[in-house]
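Asks: give the three-dimensional model of this entry:
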Amino acid sequence: MDKSLTLTLNGAAGTVTGSCHEFVFGKSRILVDCGMFQGSRTLEGLNSEPFAFNLRHIDAVVLTHAHIDHSGLLPRLAAEGFNGPIWCTQPTADLLEYMLADSGRIHEADTARRNRRRDRSGEDPIEPLYTEADAMAAWGMCRPVELEEWFEPAPGFRVRLWNAGHILGSASAELEANGTRVMCSGDLGPDNKAFHPDPEGPSGFDHVLCESTYGDRTREPVTIEARRKVLEAEIRGALDRGGNLLIPSFALERTQELLLDIVELLRAKAIPPVPVFIDSPLASRATSVFKRHAAELEDLHGSCVFEHPQLHYVESVQESIRLNSVSGAIILAASGMCEGGRIRHHLIHNLFRRESTVLFVGYQAGGTLGRVILDGAQRVRISGQDVHVRAAIRRIDSYSAHADQSELLDWVASRAPIRGSLFLVHGEEGALQTMSRLAQTRAPDATMVVPAIGETWELSAGEAARRLKTGRVELATDIDHDWQNAYADFVTGLRRELGQIADDQARKEALAQMRKVLDSYAAHKNGRRKHGKNHASRER
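Replies: Okay, the predicted model is just below:
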């Protein structure tokens, strides 16, 4: 029996989502995270592909934190037969009760909505990726464990979790197997993060997996007080325009940080007593978990900021729709990258208004609607509707829950010496390449590895990792911006561009030329198919 330790990257390689690291030692197999892919439609399509592993051979999952790009495929594991333990911190388990259930409901609702669309008339119905019941089954498998306490998720493995300073309950995972020490960073928080102390962990590893989300950018160090001054200016500017301030916000952690700062600004009378609507049932439930763990959190100073009278938690769809008639309010809604949830509804009703403001406060992955808007699109397509972008588009970087380049490099240096390899994961191409160049100076003994999805590596003590299997290189060009992003860009501008053509006859000719191009591709495909059949007949 092969007794080497191997690592397969099933996600978060060349992209910032879909985190799933598979470790195998002998007959034992564990996953560190099992997250959903988010971003381009090609990338999201990976969520419904068959798992790259036999899930009945997986002994356990070690979960670093509750964000859906790290936990979101756990319900699918449960639906397809996995029934092993999911090891995580207690706050992560508490959050998963709501995070996974909400994800299941979204999948069911989105699937039902797509099946009702007129452009899908006559097609076979789509099945949801998983259901709320699957999500609750996965949550029931959680096995909470204290930070820095060793546990054995499978024979031959021992693991302990370390504070990662990213969100409530987040952890880095230290693994030992076959005499080899490995550290998986999970997502790392920045210095001066609200609620949580800075990331922690031991030094001296054979191999380290480090997230690289912001590996290509360094932020100016900002205290919480300075960050509030920036937010104050943005709120005042938005209210001066006369419309709503719409903040796409992740339901977990980002919403609670914003509420902390907004309430402090209200208490100090730094902003007028503006109504603040938290239009995300998931954010409301996540906030209840923060209340439950308030004694463990920094910066609250014993006060319950989440119950301020200007805060209004919106639960029902009817309440959310009534916000269409509101003006001069702050509306926080998920999702943070505008890929789903109630934020899309609010964007439809606010993006076209010049008096409105959209304030981005978090990372926008390539291919997401949030990234498209932030990159300056004049029109976007939301839920089948073309929407003009006339609102003021603003951004604050100081709310990031991720460490920046300098903080990541400091974390790497604190893990040294790294005697084998440093794997750079959970980043886009530019961030990964920059980190690969700079990290060598902070871990001079380590071999730099920027893996692709699907690669398998042998991990030995004191030696550079050895690649055993190549990855899915065909995904590289579609990770950030696939053909469906290009299609949306083309369609949203098509009517306007046709309108700029001089006369109706010229417009008809332009459309005829487009049709000719599409027909040529169809004919080419049919020709290849016919040639293939004839070739097969000759062989027989």
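Asks: all contacts plus neighbour counts: C-alpha atoms, from now on.
Replies: Fine.
Asks: V449 and Q433 touch, don't they?
Replies: No. With contacts counted by C-alpha atoms under 8 Å, V449 stays clear of Q433, the gap being 10.0 Å.
Asks: show me the contacts for E298.
Replies: A194, F195, H196, P197 (C-alpha atoms under 8 Å, 6 or more residues apart in numbering).
Asks: and P155, by the same measure?
Replies: P155 makes contacts with S28, as judged by C-alpha under 8 Å, 6+ apart.
Asks: pretty sure it sits in a helix.
Replies: No. Using DSSP: H, G, I helix; E, B strand; the rest coil, the secondary structure at P155 is coil, not a helix.
Asks: adding distance to I106 and secondary structure, write the contacts of E298 out as CSV.
Replies: Written out in CSV, the entries for those read as follows (distance: C-alpha to C-alpha, whole Å; DSSP: H, G, I helix; E, B strand; the rest coil):
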residue, distance to I106, secondary structure
A194, 29, coil
F195, 28, coil
H196, 29, coil
P197, 33, coil
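Asks: quick check: the farthest pair among those?
Replies: By the measure C-alpha to C-alpha, A194 and P197 form the most distant pair in the contacts of E298, at 8.2 Å.
Asks: to compare with the earlier structure, here is another sequence to fold:
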Amino acid sequence: MKLKFCGAARCVTGSCHMLCYDGGKVLIDCGMRQGADEKGELGASDFAFDPKEIDAVLLTHAHIDHSGLLPLLVKRGFNGKIITTKATAELSGIMLPDSAKIQEQDAEYQNRKNLRAGKPMVEPMYTPADAQKTLEYFQPVSYGDIVEVWPGLRARFNDIGHLLGSAAIELWAEEKGTTTKLVFSGDIGRDERPILRDPSSIDGADYVVMEGTYGDREHDATTEEDKEKQLADVLKEGIARGGNIVIPSFAVGRTQELLYTIKRLMMKNAVPGLEKIPVFVDSPLGINATKIYERCAREYYDEEALEMLKMSGSPFDLPNLRVAETGEESKLINFQPGCNIIISSSGMCDAGRIRHHLKHNLYRPDSTILFVGYQANGTLGRIL
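Replies: As a prediction, this is how the structure comes out:
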């Protein structure tokens, strides 16, 4: 048995590990390099293996740095099964086609530059059709189920609290009469995060492959209650100034946490008048992801979120919530009078509708720009 690290080695993104064992080859994740990691030795579309030889993929969660090269894998000949949780399969159903659209837009932009420079045209890494075909290979499982990946290889997905449906994967590989247990952590969530259960624990392993994104530091002792109070204070100040409160946010995960926390603040009356302030979600991907979060509630929510569901319906159903589905609806937000809370993507401000909200609000002294997620080096969000 051999384990090969094909991505997320000496960098954060592009997670991809290949397990070679008696009779088969299995990938754990097949992610896209993002940000500064794109400039590694391998290009974003290179594989360190032949996709046709891969028997199956085990997917820890739906974030693109773990799933984003699956359509390319299929495009280049993979036709095995992609095993993951039900929620991850659903989120992948919106995130991979969205990624494909970005690939087409990037190729179109590059070709305009190449045309002026007399350089050859480029093709997108993959298309929406490739993404849709990829979804046909998904085989959803539930947390705790032990499934046969391939003869001699069994897997179990365990709740790891990072994203809806995220999992740490236990693998039992039988080879030459010996069973070896491996654990792949995926991305590990933090305790007490909103909506999702805390990461579960796993007993025993022969080998553990664990993420090390924050392995060189200790998180501060800020609790979720502290963060909730910080948000309340910013909202109070922004509402008092009378301008818009613009929040760049990742469409999947962070947007839902924001809506959930805003609803908690309303229920506690922690921000007087908050229920009268329009809350816009201006992200088609974020809107669709929220619908998936609502559908998957009973299997994935923690006790507090389930209690809110029981008491007041969806944790994201605000009386003042408005969604902008079309580009025209997005532009009209800028003509809304008074104070508005605008949650829009992309979270690092490098693309998407958040750009025109920044354009219309950065110069205004009464506006607030609130960052609620990590801003990578080189991004507009980091510069701001």
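Asks: drop the TM-score for these two in here.
Replies: Overlay of the two chains. TM-score (TM-score structural alignment, normalised by the length of structure 2): 0.88; 368 aligned residues with a C-alpha RMSD of 2.3 Å.
Asks: which one's more surrounded, A194 and P197 of structure 1?
Replies: More crowded of A194 of structure 1 and P197, by other C-alpha atoms under 10 Å: A194, with 26 against 17.
Asks: state the distance from the more buried one to R466 of structure 1.
Replies: As judged by C-alpha to C-alpha, to the nearest Å, A194 of structure 1 and R466 of structure 1 stand 40 Å apart.
Asks: need the strands for the stretch 151-300 of structure 2, in chain order.
Replies: Taking DSSP state E, counting those that start in this stretch, the strands of the stretch 151-300 of structure 2 run over residues 153-159, 167-175, 178-184, 207-209, 245-248, 279-282.
Asks: out of those, flag the one nearest C11 of structure 2.
Replies: strand 207-209 (14.6 Å).
Asks: mean per-residue distance, the closest one to structure 1?
Replies: Taken over the aligned residues, the distance from strand 207-209 of structure 2 to structure 1 averages 1.3 Å (mean C-alpha distance after the TM-score superposition for structure 1).
Asks: name the helices or strands packed onto that strand?
Replies: When contacts are defined as 3 or more C-alpha pairs under 8 Å, 6 or more residues apart in numbering; DSSP states H and E, strand 207-209 of structure 2 sits against strand 178-184.
Asks: tell me the helices and strands packed up against the strand it packs on.
Replies: Using 3+ C-alpha pairs under 8 Å, 6+ apart as the contact criterion, the elements in contact with strand 178-184 of structure 2 are strand 167-175, strand 207-209.
Asks: G7 of structure 2: which of the ones you listed is closest?
Replies: Using C-alpha to C-alpha, the nearest of those to G7 of structure 2 is strand 207-209, at 12.6 Å.
Asks: quick check: buried residues in the helix ranked longest in structure 1?
Replies: Secondary structure of structure 1 read by DSSP state H shows that its longest helix is helix 504-539. Using 16 or more other C-alpha atoms under 10 Å as the burial criterion, the residues of helix 504-539 of structure 1 that qualify are R507.
Asks: go on, stretch 329-344 of structure 2?
Replies: Under the neighbour-count rule (16+ other C-alpha under 10 Å), stretch 329-344 of structure 2 has S330, N334, C339, N340, I341, I342, I343, S344 buried.
Asks: out of the residues you listed, list just those in helices.
Replies: Among those, the members falling in helices are S330 (criterion: DSSP H).
Asks: circling back to that earlier point, tell me the one among the contacts of E298 of structure 1 nearest to Y214 of structure 1.
Replies: For these, the residue nearest Y214 of structure 1 by C-alpha to C-alpha is A194; the value is 18.6 Å.
Asks: ok, the closest one - contacts?
Replies: A194 of structure 1 makes contact with I224, E257, E298, D299 under the criterion C-alpha under 8 Å, 6+ apart.
Asks: does the last one count as helix, strand or coil?
Replies: To tie it back to what came earlier, the one meant is D299 of structure 1. coil.
Asks: burial check on the counterpart of T357 of structure 1 in structure 2, number of neighbours?
Replies: By TM-score structural alignment, T357 of structure 1 lines up with T368 in structure 2. Per other C-alpha under 10 Å, the neighbour tally for T368 of structure 2 reads 23.
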